[in-house]
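**Student:** can you look at this prediction? I've put the sequence above it.
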Amino acid sequence: MDLRPELLPPPVDPERLTQVAREIERIADLAGSGGPAEEAVAAFNERTGHTYLPSDFAWYHASRGLEEFAREAARPARPRVADVTREELVEIVRRITADPAGEDADYYLLLFDCNTLHPRACDLIFRPPAGLEDASPGRIVDAALAYRPIAL
């Protein structure tokens, strides 16, 4: 199934990717040396719409590469699509499970998480509860869509 453009990972201009990567390295150096990273992180978050912490910069290299971090930071922080359909969510989960280490997998995970109410939607894919082990993308989406928050 083809996804409509607003559900596809937005392309990141190579120049912007380079600028964001440089800023990440600068903040990582500040955070690693005990410098005033908090102000730099706050300014970075203001520009990107994300909510990173100084530790995200100091230790990013332990879990991902600079280009991956820069691409994430250059893309929308909470990609919400108001009229996403069940079928589109199934395709998003299918793309995640088909290539969980792919270049766009993190964006699709974020998209799935932001467009369902389930508080741990991505866990349904990678740490499924009893009964959802080896579930199809459709069953995973149905479980995410079936979640209803408790009214307090």
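**Tutor:** Nice, I can see it. Numbers count the residues shown, from 1 in each chain.

**Student:** from here on, contacts and neighbour counts on C-alpha atoms
**Tutor:** OK.

**Student:** which of the three states applies to the spatially most central residue of the chain?
**Tutor:** Residue closest to the mean C-alpha point of the chain, counted by CA atoms, centre = their mean, is L110 at 3.5 Å. Using DSSP: H, G, I helix; E, B strand; the rest coil, the secondary structure recorded for L110 is helix.

**Student:** equivalent analysis for L30, please.
**Tutor:** Assignment for L30 (three-state DSSP): helix.

**Student:** leaving out the residues flanking it, which one is nearest to it?
**Tutor:** Nearest in space to L30, with sequence neighbours left out and distances taken as CA to CA, 6 or more residues apart in numbering, is A37 at 5.3 Å.

**Student:** isn't that neighbour up against I24?
**Tutor:** No. Assessed by CA atoms under 8 Å, A37 is found out of contact with I24, at 10.8 Å.

**Student:** and here's the other structure:
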Amino acid sequence: MQLRPELSPPVIPSDRINDLCAAIHSIEELLESGADASAEIAAFNEDTRHTYEPYHFMTYWSSRNVEDFALEAARPAWPKVPDVSREELVEIVRRIQSMDADTNYYLLLLETNTVRPGVSDLIHWPPPELVDAPPEAIVDEALRYRPVAL
């Protein structure tokens, strides 16, 4: 299934990625030297509309490279699509399960567009009844969740 543009990862120009990589390295160097990088982090967050903290700049390398961090920063922090359909969510889960190149973006889409806490656990650490379940069953379980009003 083809996803509509609002659900597809935005294409980020290489110049933008390079600029963000340079900013990440600059902030990382400031933090490693013990300097105050709060203004640079605030500017980075203002530019990217994310809420990164010093921790993110000091530890990103433990799970990804700087280009992946820059790509994440260049994309929307919370890509909410108000009218996402069940079929679209099924396709998003299918892409997550297939380890698509943009899996992290699709995980963010799933988390942002469903209300079930820990929805990614249904894929990565499923309850016994969802082990090896098709995407449709995972989405149905996610959509079945109803928050409790306090």
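**Tutor:** That came through fine. Please read these numbers as outputs of a predicted model, since none were measured by experiment.

**Student:** related to what we said a few turns ago, the residue nearest to L30 of the first structure: neighbour count?
**Tutor:** 22 (other CA atoms under 10 Å).

**Student:** how many neighbours does F112 of the first structure have?
**Tutor:** F112 of the first structure - counted by other CA under 10 Å - has 26 other residues nearby.

**Student:** show me what it lines up with in the second structure.
**Tutor:** In the second structure, the residue matched to F112 of the first structure (TM-score structural alignment) is L110.

**Student:** ok, its match to A39 of the second structure distance?
**Tutor:** 32 Å (CA to CA, to the nearest Å).

**Student:** OK, contacts around E25 of the first structure?
**Tutor:** Going by CA atoms under 8 Å, 6 or more residues apart in numbering, E25 of the first structure touches F57.

**Student:** that one sits in which helix or strand?
**Tutor:** Here E25 of the first structure, judged by DSSP states H and E, is contained in helix 14-33.

**Student:** R94 of the second structure reaches P135, doesn't it?
**Tutor:** Yes. Proximity of R94 of the second structure to P135 meets the contact threshold set by CA under 8 Å, at 5.7 Å.

**Student:** the match of F112 of the first structure against V119, yeah?
**Tutor:** Yes. With contacts counted by CA under 8 Å, L110 of the second structure reaches V119, the gap being 7.5 Å.

**Student:** near D102 of the second structure, how many other residues are there?
**Tutor:** Neighbours around D102 of the second structure, by other CA under 10 Å: 12.

**Student:** leaving out the residues flanking it, which one is nearest to it?
**Tutor:** P9 (7.2 Å).

**Student:** and the one you found, how close does it get to R144 of the second structure?
**Tutor:** 26 Å.

**Student:** many thanks, I have nothing further to ask.
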